[in-house]
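Colleague: All I have is the shape, not the residue letters:
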């Protein structure tokens, strides 16, 4: 299994797509016999979706001249994800011969497209609720905080289940990455974590 980070960052999509189109990475996985990919996401992404950064077009999606240049690399990762001006430039990048069609999709839509592409290649997917926001794991020692309630975490898990549970190649979801935190309000967060998961599994109450 390989970890492919990015959806849980400001880039809003797996890293590397600003430099090479998706097909390059699919081929790398196939050529090296990887049969599973772990994809980290954050709770904010699941609940609210987001705009993602630049995705380089496939060669057959651009003019021949543009396909032979590095013009698309001018659109860098990171801040581009939240920079509407740069994103608009990417959508109309004449120097790239036109944008990747994936630029018309939101982050979650791209994730679903990629999961389906993995399925075509016999690659399994493990979704990982890695953190609460793009601030990362250091800001997310447990699955809730002052800005993210337990109810919202349950809502996020439910949304993942509804969106990806029927995908034949999604082997499961890591409901939270390495939860670690001191005791909160007299009860250890891991006990709350267990209780929340038990409630979700037993009741199927994904919407509350």
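Modeller: Cool, the structure landed. Since the structure is predicted, the reported quantities are computational estimates derived from the model, not experimental observations.
Colleague: drop to CA atoms for contacts and neighbour counts, all remaining ones
Modeller: Will do.
Colleague: Now do the helices in the protein.
Modeller: Assigned by DSSP state H, the chain shows helices spanning 22-31, 43-48, 64-67, 84-91, 107-120, 150-164, 189-203.
Colleague: same for the third one, what does it pack against?
Modeller: Right, the one you point to is helix 64-67. With contacts taken as 3 or more CA pairs under 8 Å, 6 or more residues apart in numbering; DSSP states H and E, helix 64-67 sits against no other helix or strand.
Colleague: For residue 149, the count of nearby residues, please.
Modeller: Burial measure for residue 149: 12 neighbouring residues, criterion other CA atoms under 10 Å.
Colleague: where does residue 148 sit relative to residue 131, distance-wise?
Modeller: 11 Å (CA to CA, to the nearest Å).
Colleague: mind putting the helices of the chain in CSV, distance to residue 14 included?
Modeller: Below are those laid out as CSV (distance: least, CA to CA, whole Å):
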stretch, distance to residue 14
helix 22-31, 10
helix 43-48, 13
helix 64-67, 21
helix 84-91, 16
helix 107-120, 9
helix 150-164, 17
helix 189-203, 27
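Colleague: Turn those into TSV, including distance to residue 101 and mean neighbour count.
Modeller: What follows is the helices of the chain, written out as TSV (distance: least, CA to CA, whole Å; neighbours: other CA atoms under 10 Å):
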stretch	distance to residue 101	mean neighbour count
helix 22-31	12	14
helix 43-48	21	19
helix 64-67	15	14
helix 84-91	9	16
helix 107-120	10	17
helix 150-164	21	19
helix 189-203	36	14
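Colleague: what about versus this one:
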């Protein structure tokens, strides 16, 4: 809700160009289990809706179960955390934890000519292919790699400019015409790239925004129709995500979380099967609400959610996507809230496609009033927070499983590979490193193994996108289920945390399986 608070830590963290270290990294996460992808995984092509379900191009039900990765909407004009890690390792880690969609907030500033990102670390080969790119070109890279990893992307017009959120979809400096032009520009930019499944038209409309009042200067429902139809006029394949408002008929709720007006005033789009309603819901770490102090809490919460947005799904009006929900999990009341919400979102069917959609706020740890899936070192997973979401995660979507173009040779005639090792950060008591595996042969790898031996007493503390064994100073890492297949000339990566620091870069070897 109060996103100004969420960004309180962003500028300072970005300026340091370093991850927070020390005590935070001492609590290493257990190695995340790779999520298995069904043989006939749904999700291919563009998506459309039917009743309360979202269907893929083949008509199979799909379910959004993802995370918000913010930063493009801030003065950094790029996703946060690239001052610490390579963007590909971040996306690989999302995939390894079982998240299948990324919501990417942005502001209209990134569409201005010459808009360039800042606070990206290029040392040690990190983010090397982003050097010299504009913010939009970096967005292209993130979209492309997410698609290769089997993730979908939802673009979220989060702010009119990097200065902050706005109650309405326009401001004195960013008129409605600019909003519409920029939405159409993004829809056109990703025309034919079905990794981008849709656009969230404007984040968290709130008072004085109304729903169904008929005043075109404040009626968000009418504005969403204008913008949604503008997007569909240039890219009719996209889903149009429409958030709620704050107040309807005197009943107030979270910013963007009140969809009570849909019952009487539904959004009307020119292209059928493209509308998804979106709500936001938070706990007391963001703000206090009356329902948290109800004597019946948390048993009262399903009725609250039904009233504000759940009825749309339950009455088969349209799909409902909980685009943001999050908490620090520090207060006991927040823990009860998240447990109740997960139960409310949990599918009842065996396959689970006929259910609510969701993206958790946030992947980033630098959200001041919620924290994130990652801890402050930008590597370690908050396994408690992630654990709450395990039962509502969904199948991954088809992707190449490749980490994109590699720098491998390609002159061989049999399966062969090489590996490169880069330390992404070292703070003395610990360090983070990334390893890139490149197929240097002419045939696809089906699995791989990487080995190295440290000269000191370093130990792996956690690893993602690979499993490992360590005997003395020698570490052997084997691919995870999702990144064993590597086409000729392509690369995949995995990363890990270790301790103590100061180990330097050992010689690594790669064996094709």
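Modeller: That came through fine. Everything quoted here is computed from the prediction, not taken from an experiment.
Colleague: When residue 148 and residue 131 of the first structure are compared, which one has more neighbours?
Modeller: residue 131 (29 against 15).
Colleague: Now do the same for that one: its match in the second structure.
Modeller: The equivalent of residue 131 of the first structure in the second structure is residue 159 (alignment by TM-score structural alignment).
Colleague: so what's that match up against?
Modeller: Residue 159 of the second structure makes contacts with 73, 106, 107, 108, 165, 166, 202, 203, as judged by CA atoms under 8 Å, 6 or more residues apart in numbering.
Colleague: again with residue 116 of the first structure
Modeller: residue 167.
Colleague: swap the cut-off to 10 Å and go again
Modeller: 110, 122, 123, 125, 167, 168, 169, 170 (CA atoms under 10 Å, 6 or more residues apart in numbering).
Colleague: Alignment lookup: it to the second structure.
Modeller: Match for residue 116 of the first structure (TM-score structural alignment): residue 144.
Colleague: What of residue 89 of the first structure?
Modeller: Counting by TM-score structural alignment, residue 89 of the first structure has no partner.
Colleague: one step back: are any of the contacts of residue 116 of the first structure buried, and which?
Modeller: Buried members of the contacts of residue 116 of the first structure, scored by 16 or more other CA atoms under 10 Å, are 110, 123, 125, 167, 169, 170.
Colleague: Alignment lookup: the last one to the second structure.
Modeller: Residue correspondence to the second structure (TM-score structural alignment): residue 170 of the first structure is matched to residue 196.
Colleague: Distance check, its match against residue 510 of the second structure.
Modeller: Taken as CA to CA, the span from residue 196 of the second structure to residue 510 of the second structure is 34 Å.
Colleague: cool, and residue 360 of the second structure?
Modeller: 36 Å.
Colleague: Neighbour count: the two, which is higher?
Modeller: Neighbour comparison, residue 360 of the second structure and residue 510: the larger count goes to residue 360, with 24 against 21 (by other CA under 10 Å).
Colleague: and the more buried one, what does it touch?
Modeller: Residue 360 of the second structure neighbours (CA under 10 Å, 6+ apart): 65-69, 99, 102-103, 280, 322-327, 372-373, 386, 389.
Colleague: So which of those sit within strands?
Modeller: 65, 66, 67, 68, 102, 103, 280, 322, 323, 324, 325, 326 (DSSP state E).
Colleague: residue range for stretch 281-292 of the second structure in the first structure?
Modeller: Going by TM-score structural alignment: stretch 281-292 of the second structure matches no residues.
Colleague: separation between the nearest residue to residue 201 of the second structure once chain neighbours are set aside and residue 219 of the second structure?
Modeller: Once flanking residues are discounted, residue 201 of the second structure sits nearest to residue 157: 5.7 Å by CA to CA, 6 or more residues apart in numbering. Look at residue 157 of the second structure and residue 219 of the second structure: by CA to CA, they are 18 Å apart.
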